[in-house]
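A.B. asks: Requesting a structural model of the entry that follows:
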Amino acid sequence: MNLNLYIANKIRKGEVTGKKLAGPVIKVATLGVTIGMVVMILSLGIGTGFKREIRNKIVGFSSHFQIINYDYNTSLETNPIERDSVFVNQISQIEGVTRVQEFATKPGLIKTTENIQGIIIKGMGTDFDWNFFNSIIIEGERPDIYQSTTSNDIIISSTLAKLLKLKVGDRVPTYFFQEKIRPRNFRISAIYDSHLPEFDKLYVFADIRHIIKLNNWNENQITGYEITLDGFDLIAPLSQQIDLLAASRISPDGGLLRSTTINQQQPQIMGWLDMLDMNVTVILILIILVAGFNMISGLLIIILERTSMIGILKALGKQNWNIRKVFIYLATFIIAKGMIWGNIIGIAICILQHQFGIIHLDPDNYYLDSVPVFIQPLPIVYLNIATIIISYLMMIGPSYLITRITPVEAIRFD
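C.D. replies: Below you'll find the model as predicted:
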C-alpha cells in the first residue's frame, strides 16, 4: 500500500483527527481551480470564435486571395485582365484551393430624392459562391444572374437601405462617371446585413455583365479572380505558390498578373484581429497564476495545520521527500478534481452558446449579434497540459516548507 497516498486521501476526506481547516481549504482551492479552468476555456473559445467569425465575414466579401492586373493601381477604377480558363484550372488544382471565381468592381453613386451615397458595385458571375450571402441575406431573394440577358437586380446592405430609405423591389438610380455620366436603374432584389459597417456602407452586388459594359471592356475582360481556400491558416503556406503562378503567367492581352492576400487588402482589421491572440494569451497567463497562487495559499494552510502530524511522521523516520509526497498527492487531488469539473462546465457553456446563442451582443459595437464560440480539441488539450505543468511547478516551493519543520518543535506545535 502507498502510505503517502493513503494519508493524503485521509486528509482530503477530513478523516484525520485534529483541526478541521483542511476541508474548507480544499473546497476553496478546488473551486478556484474549477473557476479558473472555466474562465480559461471560455476565453480561448470566445477569442478564437470572435476572430474566426470576423475573418469569415471579411473573406466572404473578398476571398483569401485576389489575382489582379500587375499595375499597382490604387484608385477604385480597376484595369482589366483577360479571362484565362487554363490559368483558372492551374489554380484550382493547388491542394487547399476550394474555389476560383471571377469578379469586377466599379465605383458609383446612388442618388434618391432625399439622399446620395458613394458605393462600390461588385460584379457577380455564374461561378459566384453564394454560401456566405445565403447566411447574411435578411430580406428578399438573390438575383438571377444565370439568364442569357443581363439582370438588373442588385443586393444592397440594410445600412444603405436605411440610409437611403429603400426596400426590396425599389428602383435605385445609380450613376457612374467616366468621360460622361452613365446612369443605370437597378432594382433591389435582396438586402443583406453582415454587421460590418466598413463593408455594408460600401458594397453593392450586381450582375458582372453590368460592370463589363460600364467599363467598355470586351466580354473576356474582368477585374480579376478571387481564390477561396480550405482555411485561413493556408494563406501563408500557399502564398508563395500562388504568387509564383500568377507572376509567371502572362495574360492573353500581354499583361502581367499579381496576387494579393486578404491580409494585404485589409491590414488594419487583420492587424486588430491578430492582437486578440495576445489578449487571450495574457488572460490565460493571469488566470493560471491566480489559480496557482490560490493553490499555494491553500497548501500552505494545510501544511501549517498538519505541522504536528509532520513532526510525528519525521520522528517515526519518514524522510522529507516522502512527507512532501503526501501534500503533492493532496495537491493532485485538488488540481484533478478542479480541472475535471472546470472542463465539463466550460465546454458545456461553450456548446450551449454555440448551439443556441444565449448571450447576445450589440452588433453596432461588436460586429456580431451573439457571443461567438469555437473550440477545438487540440487547444483544449494543450491548455490542460500547460495548467497541470504550471500548477505542479508552483507546488514545489510550498512543499519545501516541510524540510524546515523539526520533529520536536512540530510535536509541540498547537
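A.B. asks: going forward, measure contacts and count neighbours with C-alpha atoms only.
C.D. replies: Fine.
A.B. asks: Identify the single longest strand in this protein, thanks.
C.D. replies: Longest strand in the chain, counting residues (DSSP state E): strand 97-111.
A.B. asks: State the next helix or strand along the chain beyond it.
C.D. replies: strand 116-124 (DSSP states H and E).
A.B. asks: which residues sit against that next one?
C.D. replies: Under the criterion C-alpha atoms under 8 Å, 6 or more residues apart in numbering, residues 102-111, 145, 164, 201-211 lie in contact with strand 116-124.
A.B. asks: Between strand 97-111 and that strand, find me the angle.
C.D. replies: 150 degrees (axes from the mean of the first three to the mean of the last three C-alpha atoms, to 10 degrees).
A.B. asks: Pull out the buried residues from strand 116-124.
C.D. replies: Buried residues in strand 116-124, defined by neighbour count with 16 or more other C-alpha atoms under 10 Å: I119, I120, I121, K122, G123, M124.
A.B. asks: let's see this one next to it:
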Amino acid sequence: MNYELFIAKRIIASKRYKSSISSPIIKIAIIAIALGITIMMISLATGFGLQQKIREKLSGFNGHVQITNFDNNNSEITLEPVSTEQDFYPEFSTVSGINNIQVYATKAGIIRTASDFEGIIFKGVASDYNWSFFKDYLVEGVLPNYSEEVSNEVLISKEIANRMQLNLGDTCNILFVKKDTNKPPWLRVVTIVGIYNSGFQDFDENFVIADIRHIQKMNRWEANQVGGFEVILNDFNEIESKSDEIYLQTSSTLNSISILEKYPAIFEWINLFDNNIYLIIAIMILVSGINMVTALLVLILERTQMIGILKALGSNNLSIRKVFLYNAGYLILKGLFWGNLIGFIILFIQYKFEIINLNPETYYVDTVPIAFNIVYILLLNIGTLLLCLLMLIIPSIIVSKISPAKAIKFE
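C.D. replies: Presented below is the predicted three-dimensional model:
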C-alpha cells in the first residue's frame, strides 16, 4: 500500500486542514493556477486561431502556390498568358498532397454605377475553381456557375457593395482600359449573383470574381491561355517543401511562388504570435509555480509536528516529501480543473457568439477567431502539472531539516 498517498488523502479530507492558517494561501495558489491555465488556453486558442484565419484568407484569394510566367510584374494583374497544355494540368500527378489546381487571370477595371465609380481587380476563374473558401464567407445570394457558356454572373464583396450602393441581383458596368488609350474602353455589363465578406479588407475592397473567358477575350488570348495556376494543398504546413517540389516539376519558363514568399511581411507578423504565446505560457507557469512553492512551504511549516512524529515512527525524508508533493499535486490538479472549465466556457462563448471584435484593417479579421486543438491543450495541462511539481521538489527539501526531537510537542 502507498502509505504516502494514504496520508496525503487524509490531510486533504481533514476538516482542520480546510480551516487551517494555510487555507487562504492554498486557495490563492489554486486560483493562481486556475487563472494561469485559463489565460494560457485563451492565448493559445486565439493566437493559433488568428494565424489559421489569416492563412486561410490569403490562400482563399491566391491559392497556396501560384504558377505563372517569369516576368517583372509585381502587381496583382496578370499580363503574359500561360498555356493550359502543361503536364501538371488538370492533375498534378508528380507531386503528392495537392488538393486542386485551378486556372485564373486578373485584370484591372473600373466598376461604375449611375452615381459613382471605383477601381477593382477583375479576377477570372473557370469551372475547375474550388469555391469552398467563398462558400464559407458568402453572406447573400449564390456562387456563380462558369461551367457552361460565357457567364455575366459575378461575385462581389460586401465592402464594394456598400460603397457602390449595389444589391443582390443588380447589374452594373465594368470598364477596362485598352492598351491604345485613344480607343474607347471595353465594357462588360455584369449581374451580381452573390456577395461575400471575408473580413480581409485588402482583398474585399478590390476583388470581383468573374468568368475568366471575359479576360481571355479582352486580352486576345486563346481558349487555352490563362494568367496562371493556383495550387491548393491538403496541408498548409507542407507549403514550403511542396512549393519547392512544384518549382522543380514545372517548365523552366514558368515560375512558382508560395503565398509565404508573396506576402512575407504578413507571415512574419503572424509568426510573432508564437513568441507572444510562449512568453505568456512561461510567465503564467512561473507565477503558478511560485504560488505553489509558497503554499507548500506553509503546509510543511504548519505540519512540523506531524513530520516529527512520522520521522520518529521510522519514515525517511523522501517518504515525507512525497506526502507533501502528493498534496501539492492535488492542489495543482484542482486548479487545472477549474481553469480548464472556465477557459472552455469563455472560448466556447467567443466561438459561438463572436462577442469580442477586432479592427479588420489591423488584424485582417473582424472578430477574435478561436482554434480548438485538444492535443495542445492536453500538452499544456501536462506541462503545467509537471513543471509546477518540479519547482516544488527543491522547497520540499526543508523536510530533511526538521528534527523529530524539536518538532514533537505534547500538550
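A.B. asks: Quick check: TM-score for this pair?
C.D. replies: Here the TM-score for the pair of chains, by TM-score structural alignment, normalised by the length of structure 2, is 0.90; 405 aligned residues with a C-alpha RMSD of 2.6 Å.
A.B. asks: related to what we said a few turns ago, report the two members of the buried residues of strand 116-124 of structure 1 separated by the largest distance.
C.D. replies: The span of the buried residues of strand 116-124 of structure 1, defined through C-alpha to C-alpha, is set by I119 and M124 at 15.7 Å.
A.B. asks: Tell me who's in contact with the aligned partner of L304 of structure 1 in structure 2.
C.D. replies: The alignment partner of L304 of structure 1 in structure 2, by TM-score structural alignment, is L301. For L301 of structure 2, the contact set (C-alpha under 8 Å, 6+ apart) is empty.
A.B. asks: R52 of structure 1 too?
C.D. replies: Applying C-alpha under 8 Å, 6+ apart, we find R52 of structure 1 in contact with F374.
A.B. asks: so when I look at it, I'm seeing a helix, right?
C.D. replies: Yes - counting by DSSP: H, G, I helix; E, B strand; the rest coil, R52 of structure 1 is found in a helix.
A.B. asks: Strands of structure 1, start to end?
C.D. replies: Listed in chain order, the strands of structure 1 (DSSP E) span 65-69, 81-82, 97-111, 116-124, 137-140, 153-157, 171-177, 181-192, 203-207, 221-222, 224-229, 257-261.
A.B. asks: would you list those strands in a markdown table and tack on distance to P363 of structure 1?
C.D. replies: Listed next are the strands of structure 1 as a markdown table, based on distance: least, C-alpha to C-alpha, whole Å:
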| stretch | distance to P363 of structure 1 |
| --- | --- |
| strand 65-69 | 27 |
| strand 81-82 | 38 |
| strand 97-111 | 25 |
| strand 116-124 | 22 |
| strand 137-140 | 15 |
| strand 153-157 | 14 |
| strand 171-177 | 27 |
| strand 181-192 | 14 |
| strand 203-207 | 18 |
| strand 221-222 | 34 |
| strand 224-229 | 26 |
| strand 257-261 | 26 |
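A.B. asks: hang on, I33 of structure 2 packs against I342?
C.D. replies: No - using C-alpha atoms under 8 Å, I33 of structure 2 is not in contact with I342, being 11.9 Å away.
A.B. asks: thought Q51 of structure 2 was touching I270?
C.D. replies: Yes - using C-alpha under 8 Å, Q51 of structure 2 is in contact with I270, at 5.9 Å.
A.B. asks: Would you mind giving the buried residues of strand 116-124 of structure 1 as TSV with distance to N56 of structure 1 added?
C.D. replies: Formatted as TSV, the buried residues of strand 116-124 of structure 1 follow (distance: C-alpha to C-alpha, whole Å):
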residue	distance to N56 of structure 1
I119	22
I120	20
I121	21
K122	18
G123	20
M124	19
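A.B. asks: what about I33 and I342 of structure 2, which has more around it?
C.D. replies: I33 (31 against 18; other C-alpha atoms under 10 Å).
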